[in-house]
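S.K.: Pasted the sequence and its predicted model underneath.
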Amino acid sequence: MTARTVVVTDSTACLAPGVAETRGITVIPLQVVIGAHVYDEGSEGASPEAVAVALKEFTPVSTSRPNPSAILEVYRSLAASGAEEILSVHLSGDMSGTFESCQLAARQAPVPVTVIDSRQVGAATGFAALAAQDVIDDGGDAEVAAEAARARAAASRSLFYVDTLEYLRRGGRIGPAAALLGGALAVKPLLEIRDGKVASLEKVRTANRALARLEDLLVQAAGESPVDICIAHLANPQRAQDLTARLTERLADNLQGRPVQCTELGGVLGAHVGPGMLAGVLAPRL
């Protein structure tokens, strides 16, 4: 029997394998178009490896939001299984039309649906969905769970390094960081998600310096607070593992025994940042 209130998120949320199922969170897949073929994001469709290979081979890659009718079917299925209310937590509406599709579907859903724009991407959206699920598991109602999701998303920091701004430019997702394009060849940009959009954080001359700076910024952002951290990459496993190990050591007090998560970025977000990307998402435990 499905719980009275069910949390829904999308496949960009970077939830670790098995976490969504264990926690009872429903995940809606976004789509990736590789060449002439459309795939659901995930290991059986548009995997990170498949997207990275396509980008390296200059195969056209684009992404697509879920159709409102497909989302409505998810909401209806959950209602039929016993859900009385749904919280749908998704990536920034400025970065994807997924939030809008969910709003349209929610109007026709057979049970109340609260659609939340996390104003974040990747693991920060996932941490917001998990915060909502924590409240529900503790017996809280949907309104309190929604506020928990919004609060955790707002408190999170999403910082990332890219080898090139070209993929963000192609996908139209570069936002306030567009000012970097003129000198893009001379710098290795550090970027962040600010108010739901990609924004410039710092310009560094080499990849090694950029990654060292990324590490320091995450440590500074943690301060003295208990935090969760996720390191995500696309076709950059060694640097991701190295960063994970260093943060595990430097932030041991903040982590309080919890691991630094390390994962490969999903195909949808990967299509917009390109191979070599390395991100750090830090979410205070509120």
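M.R.: Received, thanks.
S.K.: switch to C-alpha atoms for all contacts and neighbour counts from now on
M.R.: Will do.
S.K.: dump the residue contacts of Ile174.
M.R.: Residues in contact with Ile174 (C-alpha atoms under 8 Å, 6 or more residues apart in numbering) are Leu165, Leu168, Lys197, Val198, Ala199.
S.K.: any idea what the second one is structurally, helix, strand or coil?
M.R.: Using DSSP: H, G, I helix; E, B strand; the rest coil, the three-state assignment for Leu168 comes out as helix.
S.K.: ok, back up a step: of the contacts of Ile174, which is the nearest to Ala153?
M.R.: Ala153 has its nearest neighbour among those in Lys197, at 13.6 Å by C-alpha to C-alpha.
S.K.: mind checking which helix or strand Glu215 is in?
M.R.: helix 207-222 (DSSP states H and E).
S.K.: quick revisit: using JSON lines, please lay out the contacts of Ile174 together with secondary structure.
M.R.: As requested, these are exported to JSON lines (three-state DSSP):
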{"residue": "Leu165", "secondary structure": "coil"}
{"residue": "Leu168", "secondary structure": "helix"}
{"residue": "Lys197", "secondary structure": "strand"}
{"residue": "Val198", "secondary structure": "strand"}
{"residue": "Ala199", "secondary structure": "strand"}
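S.K.: Now the two most distant members of these.
M.R.: Within these, two members stand farthest from each other by C-alpha to C-alpha: Leu165 and Lys197, at 14.3 Å.
S.K.: Need the residues that contact the host helix or strand of Ala148.
M.R.: Element membership of Ala148, judged by DSSP H and E, is helix 142-155. Outside of helix 142-155, the residues that reach it under the criterion C-alpha under 8 Å, 6+ apart are 5, 85-87, 89, 114, 116, 118-120, 124-125, 127-136, 283-286.
S.K.: try 7 Å
M.R.: For helix 142-155, contacts defined as C-alpha atoms under 7 Å, 6 or more residues apart in numbering pick out 5, 87, 118, 120, 124-125, 128-129, 131-132, 135-136, 283-284, 286.
S.K.: got it, and stretch 121-137?
M.R.: Stretch 121-137 is contacted by residues 7, 9, 12-15, 89-92, 118, 145-146, 148-150, 152-153, 156, 158, 230, 281, 283 when judged by C-alpha under 7 Å, 6+ apart.
S.K.: okay, pairing it with this:
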Amino acid sequence: MNTQKIGILTDSGTDVPAEYAREHGIRIVPLSIHFGDDAYEDGVISREVLFKRLESEMPKTSLPATEHITAAFEAFEREGCTHVFAITISGALSGTNGMIALMARDFPNLDIRVVDTKNIGIAAGFTVMRAVEMIADGVPADEIERILVRDLRETRVFFYVPTLEFLKRGGRIGKVAATIGIALGIRPIISCDEEGAYHTVAKPRGEGKALAAAVKIAADFAKGYVCRVAVAHANALETAQRVRDDLKKHLENVKTFFEGEISAALSVHSGPGLVGIAVERVAPTAE
């Protein structure tokens, strides 16, 4: 019998739906957005205000406040947790993972496992959901950690942005910089590589071909597996709905399907218009 009591901490960049987090007792520490002297925690600033201000301002984002992380670990201690999984967005895209790993040393009474998903948005959130399921099944912490790390590349995100300008301004463009410019009509499909950095997986021309390419790449990745799938967007609901409808025509074995907006902090770096598809290959389909 597994006597471990395991908690989960994640950051708002994993886009774990708020309702899911409440239902499963997941603690989320918010990233922050700064427009000059105006600071907002992720989840507080409205999308309407965010995208209006993005038209004329370029904000900065910052890591979760240390007091939020400390408060979360203290709460896990009070609840009698023996172990905590701290599951974050890619360390190649954010310093959150490193900061939480450093702060975890101050809580020797907790066995804290810090997991770098090497992913972003709801694709990183799928790793959180995988951990939730294994905890519910009574899987020991060592085995949970082994499976999560082993299967990181079973989850991928493929996204389209109408311009690379926001990624460039925010310093998040990574290996996408080698892509021929948007001015030539190329609309790259971007994913995270083995190190968790952005890289280009396709270079179609025009929005229509780009969205169709994202659907095909995601469907090909999902083929032969039972999958968890999501379509996410940044102020691009109608486009995301078209992608969702097209994607569903190409998927056969979907365990769960999520859709929604990416967090405000992620939207700062993508800009409006992003549409992304996340796929987690949960298990091979039966022959």
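M.R.: Thanks, I have it. Keep in mind the model is a prediction, meaning the values are calculated, not measured.
S.K.: Show me which of the contacts of Ile174 of structure 1 is closest to Ser64 of structure 1.
M.R.: Nearest member of the contacts of Ile174 of structure 1 to Ser64 of structure 1, counting by C-alpha to C-alpha, is Leu168, at 15.2 Å.
S.K.: How many residues are close by that closest one?
M.R.: Residues lying near Leu168 of structure 1 (other C-alpha atoms under 10 Å) number 21.
S.K.: which residues sit in contact with it?
M.R.: Contacts of Leu168 of structure 1 (C-alpha under 7 Å, 6+ apart): Ile174, His272, Val273.
S.K.: Let's have the residues you listed in JSON lines, adding secondary structure and distance to Glu57 of structure 1.
M.R.: As requested, the contacts of Leu168 of structure 1 are exported to JSON lines (DSSP: H, G, I helix; E, B strand; the rest coil; distance: C-alpha to C-alpha, whole Å):
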{"residue": "Ile174", "secondary structure": "coil", "distance to Glu57 of structure 1": "22"}
{"residue": "His272", "secondary structure": "helix", "distance to Glu57 of structure 1": "15"}
{"residue": "Val273", "secondary structure": "helix", "distance to Glu57 of structure 1": "15"}
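S.K.: Next, find the distance separating the aligned residue in structure 1 for Leu274 of structure 2 from Lys188 of structure 1.
M.R.: Matched to structure 1 by TM-score structural alignment, Leu274 of structure 2 sits across from Met277. Distance from Met277 of structure 1 to Lys188 of structure 1, counting by C-alpha to C-alpha, to the nearest Å: 11 Å.
S.K.: ok, which stretches of structure 2 are helices?
M.R.: Along structure 2, the segments classed as helices by DSSP state H run 18-24, 47-54, 66-78, 96-104, 122-136, 141-150, 165-169, 207-222, 237-250, 264-270.
S.K.: which residues of structure 1 does the fourth one align to?
M.R.: So that's helix 96-104 of structure 2. The aligned range for helix 96-104 of structure 2 is 98-106, by TM-score structural alignment.
S.K.: So what does Ser88 of structure 1 match up with in structure 2?
M.R.: Matched by TM-score structural alignment, Ser88 of structure 1 corresponds to Ala86 in structure 2.
S.K.: burial count for that match?
M.R.: Applying other C-alpha under 10 Å, I find that Ala86 of structure 2 has 23 neighbouring residues.
S.K.: before we move on, what about Phe159 of structure 2?
M.R.: 26.
S.K.: That one is in contact with Ile189, isn't it?
M.R.: Yes - at 5.5 Å, Phe159 of structure 2 counts as touching Ile189 under the criterion of C-alpha atoms under 7 Å.
S.K.: Overlap of the contact sets of these two?
M.R.: In terms of C-alpha under 7 Å, 6+ apart, Phe159 of structure 2 and Ile189 are both contacted by the residues Ala214.
S.K.: now for the helices of structure 2, which one comes closest to Ile182 of structure 2?
M.R.: Of all these, helix 165-169 comes closest under C-alpha to C-alpha, at 9.3 Å.
S.K.: mean shift of the closest one relative to structure 1?
M.R.: Aligned to structure 1 and superposed, helix 165-169 of structure 2 gives a mean residue distance of 0.5 Å (mean C-alpha distance after the TM-score superposition for structure 1).
S.K.: Off-centre distance for that helix?
M.R.: In terms of C-alpha atoms, centre = their mean, to the nearest Å, the centre of helix 165-169 of structure 2 is set 18 Å apart from its chain centre.
S.K.: buried set for it?
M.R.: Phe166, Leu167 (16 or more other C-alpha atoms under 10 Å).
S.K.: do the same with stretch 51-67 of structure 2
M.R.: Phe51, Leu54, Met58, Pro59, Lys60, Thr61, Ser62, Leu63, Pro64.
S.K.: repeat for stretch 249-266 of structure 2
M.R.: Buried residues in stretch 249-266 of structure 2 (16+ other C-alpha under 10 Å): Leu251, Asn253, Val254, Glu259, Gly260, Glu261, Ile262, Ser263, Ala264, Ala265, Leu266.
S.K.: Next, the contact list for the first one, please.
M.R.: Listed by C-alpha under 7 Å, 6+ apart, the contact partners of Leu251 of structure 2 are Ala219.
S.K.: Ala177 of structure 2 and Leu164 of structure 2, how far apart?
M.R.: 9 Å.
S.K.: same check, this time on Val128 of structure 2
M.R.: According to C-alpha to C-alpha, Val128 of structure 2 and Leu164 of structure 2 sit 29 Å apart.
S.K.: Was I right to think Asn254 of structure 1 contacts Pro226?
M.R.: Yes - counting by C-alpha under 7 Å, Asn254 of structure 1 does reach Pro226; the two are 4.4 Å apart.
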